[in-house]
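Enquirer: Build the 3D model from these lines:
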Amino acid sequence: MTLKINFTNYHLQSDWQDASINEKIWLHSINIKNNNHNDDDLKKNYDLKIINESDIIIDNDKKNDDNDFIIEDYSKKCLAINDVKSNVTHRFIAPVRVFQSIHQKSIISLDVAPTGIAVSSSTDGTMKIWDTCTNVLKYELKGHYLDVNRCRFFPSNEVIVSVGLDMLIKIWSAIDGSCPVTMKGHTGSINDLAIVDRGRNIITVGRDGLAKLWSCAKQTCIENLFDTENIPINACAIKSFSNSYDLGQRKDSANDDISRSPVLSMISVRRPFNGFVVSHQDGSVDFHYDNHNQLLHLTGSDCDPIYQIVYDDKFIYTACRDGKVRKYYLNNAFE
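Expert: I've put the predicted structure just below:
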């Protein structure tokens, strides 16, 4: 049995929150259907006109003749529209802050500790520790020879581990920026890592097709967990299950995703609601949660891919190809 998809998704002008009174912003909709999703007739464009700081209307030059949606709420923090046909409310959230001077090129990896201290790496060849509260650079971490693919805090938030194209694993002090540990063992670029428990061990995966378990204390590889025989492994994660967990069979992505753009990153969020934040190659970022009549969109990227999403128990951060880190507060969608 084939699942029939008929869902209208919306995209809003990336810098909509900066528009002035009487200025117009664009809204784009596409009616996603799994059998005919390339039909141009399914796409529509609208102009919205800002009346004042709390009121926005559909511009008279491009009327909403079909009553496709109604505007529910508007502020500089959030714009909410309700799709009449599906009765789904789309809430577009503006970033509360944009960090644009940390790196000069695309940001590949990002992690943020609950203290607000961040570590990020870029295609400009740098990896830096900086403060999201003050936007002050603390340290530039030098030691990798090529781009750093992944950098993460250990659970203590005082130690950082990084892996990269140079096949090296490095452990850094987030306190003073020193690098006391370097480990080698992969024969290809290391693409991702996972921290086991409190950080006694880590798992790395790479282009050489190996998944390796390491001892941080002994600074050695304990064992190869598995070998795909040179088929690259791009990502890894750790999750505990009581027995086993069936991931099911792969399906056509056209049947189960509201976006046609490839997914680049996905994280789980606990507050204010349990759900998942998903980023796409087209720059869209969506928050899916238990209320299927609400969909949250994190705006800001102008079609630049979002390579990573981070959640620090309060704020969501996105790492973008445009070299910017954007900070979001989900509660703004309902204030």
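Enquirer: hey, let's count contacts and neighbours off CA atoms from now on
Expert: OK.
Enquirer: okay but A235 is in contact with N191, surely?
Expert: Yes: A235 lies in contact with N191 (C-alpha atoms under 8 Å); the separation is 6.6 Å.
Enquirer: Which one's more surrounded, the two?
Expert: More neighbours surround N191 than the other of A235 and N191, with 22 against 14 (other C-alpha atoms under 10 Å).
Enquirer: Please give the element, helix or strand, for the more buried one.
Expert: Using DSSP states H and E, the element containing N191 is strand 190-196.
Enquirer: Just list what that strand packs against, helices and strands only.
Expert: strand 148-153, strand 159-164, strand 201-206 (3 or more C-alpha pairs under 8 Å, 6 or more residues apart in numbering; DSSP states H and E).
Enquirer: contacting residues around I58?
Expert: When contacts are counted by C-alpha atoms under 8 Å, 6 or more residues apart in numbering, I58 touches Y46, D47, L48, K49, N64.
Enquirer: Among those residues, which pair sits farthest apart?
Expert: Greatest spatial distance in these: K49 and N64, 12.8 Å, computed using C-alpha to C-alpha.
Enquirer: neighbour-wise, which of the two wins?
Expert: Taking other C-alpha under 10 Å, K49 and N64 do not tie; K49 has more neighbours (20 against 16).
Enquirer: And this one, please, so the two structures can be compared:
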Amino acid sequence: KSILVSCPHENVSTKFLAPYTTFCRIHQKSITCLDISSGGGLGVSTSTDGTMKIWQAANGEIRVRASRRLFCVVCGFVSLCLLGCLSEGGLCFDAGILDTAIVDRGRNVLSCSRDGTARLWDCGKSACLGVIADCGSPVNGIAVGAADNSLNLGTPEKAPSEREVGTEGKILLLAREDKKLQGVGLQSRQPVFLFVGSDAFNCCTFLSSTYILAGTQDGNIYQLDVRNTNAPIQVIHRSGAPVLSLLPYRDGFIASQGDGTCFVVQQDLDYVLDLTEADCDPVYKV
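Expert: Predicted structure coming up:
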């Protein structure tokens, strides 16, 4: 079910789309993280009730129940549970882990923390390969992607570890609490750019090797060209609520916000698609 609302005078249109089904019994409390399998058959989600569950996307039937440490509840990645144990033991991070990203096929992963660092991990040995960046401010979100060929990513000060796989030619985005969006060469550990926004950055993602998105606490979504970050290509502002999640989708993106807003922007559509039902509950992840 949907309804299209247009304002011809302002040349603005939004289609409000209702969900075709809702799963109410998977979790008892807030859902903090969510992902779907590549084929779309299974979903995995974590909750503030302390559980992680894997369920069938067709009917919501729960296949696996798991209780993990707080790290898993916040980040939602099973493969990184050991990192949470390491951080709790004081071996690596000095504060909570806020986001993770998988490098290439997953032999290496990245994580960021309230202590202001972003770190690279070797999954096979459950070991930290190094600090990619130390920002001096909490890093709320990260994203990794292939860099445009024209971008200078810098040169590593020392030869990368043989356990470091798939980092060459990659750039790491850091959404920082101090209103800064930073780009760092993943293999070189060298800064590539630093963009100052209107408020704390909560999330970021790649649209392509050239274009990126980042969302702030005051509701702004910045689209930037990594080759020239002096000024944004555009700033999208749908509401003043925090932008909590961004996901590339076809030739556009999906965004969610703290007031329950969840919308899809695509270049081939002359309207914005607004996903309803969340009401005023924050949508933490799309």
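Enquirer: Post the TM-score for the overlay when you can.
Expert: Aligned and superposed, the two chains score 0.66 in TM-score terms (TM-score structural alignment, normalised by the length of structure 2); 210 aligned residues with a C-alpha RMSD of 2.8 Å.
Enquirer: JSON lines please, covering the contacts of I58 of structure 1 and showing secondary structure and distance to D290 of structure 1.
Expert: Below are the contacts of I58 of structure 1 laid out as JSON lines (DSSP: H, G, I helix; E, B strand; the rest coil; distance: C-alpha to C-alpha, whole Å):
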{"residue": "Y46", "secondary structure": "strand", "distance to D290 of structure 1": "29"}
{"residue": "D47", "secondary structure": "strand", "distance to D290 of structure 1": "31"}
{"residue": "L48", "secondary structure": "strand", "distance to D290 of structure 1": "29"}
{"residue": "K49", "secondary structure": "strand", "distance to D290 of structure 1": "32"}
{"residue": "N64", "secondary structure": "coil", "distance to D290 of structure 1": "30"}
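Enquirer: What range does the strand holding N191 of structure 1 cover in structure 2?
Expert: Aligning strand 190-196 of structure 1 against structure 2 (TM-score structural alignment) gives residues 97-103.
Enquirer: show me what contacts the residue opposite Q104 of structure 1 in structure 2 once aligned?
Expert: Counting by TM-score structural alignment, Q104 of structure 1 lines up with Q28 in structure 2. The contact partners of Q28 of structure 2, by C-alpha under 8 Å, 6+ apart, come to D49.
Enquirer: Regarding Q28 of structure 2, what is its secondary structure?
Expert: Three-state call for Q28 of structure 2 (DSSP: H, G, I helix; E, B strand; the rest coil): coil.
Enquirer: State the distance from it to R69 of structure 2.
Expert: To R69 of structure 2, Q28 of structure 2 is 17 Å away according to C-alpha to C-alpha, to the nearest Å.
Enquirer: likewise I26 of structure 2?
Expert: Taken as C-alpha to C-alpha, the span from I26 of structure 2 to R69 of structure 2 is 19 Å.
Enquirer: if we can go back for a sec, overlap in contacts of A235 and N191 of structure 1?
Expert: Joint contacts of A235 of structure 1 and N191 (C-alpha under 8 Å, 6+ apart) are V205.
Enquirer: the more surrounded of I26 and R69 of structure 2?
Expert: Neighbours per residue, other C-alpha under 10 Å: of I26 of structure 2 and R69, the larger number sits with I26, 19 against 14.
Enquirer: so what's the more buried one up against?
Expert: Here I26 of structure 2 is in contact with K53, W55, G60, I62 (C-alpha under 8 Å, 6+ apart).
Enquirer: if I pick T100 of structure 2, what's in contact with it?
Expert: C75, F77, V109, L110, S111, C112, G141, I142.
Enquirer: cutoff 7 Å now
Expert: Applying C-alpha atoms under 7 Å, 6 or more residues apart in numbering, we find T100 of structure 2 in contact with C75, L110, S111, C112, I142.
Enquirer: Neighbour-wise, give me the winner out of those residues.
Expert: Highest neighbour count within the contacts of T100 of structure 2, by other C-alpha under 10 Å: C112, with 30 neighbours.
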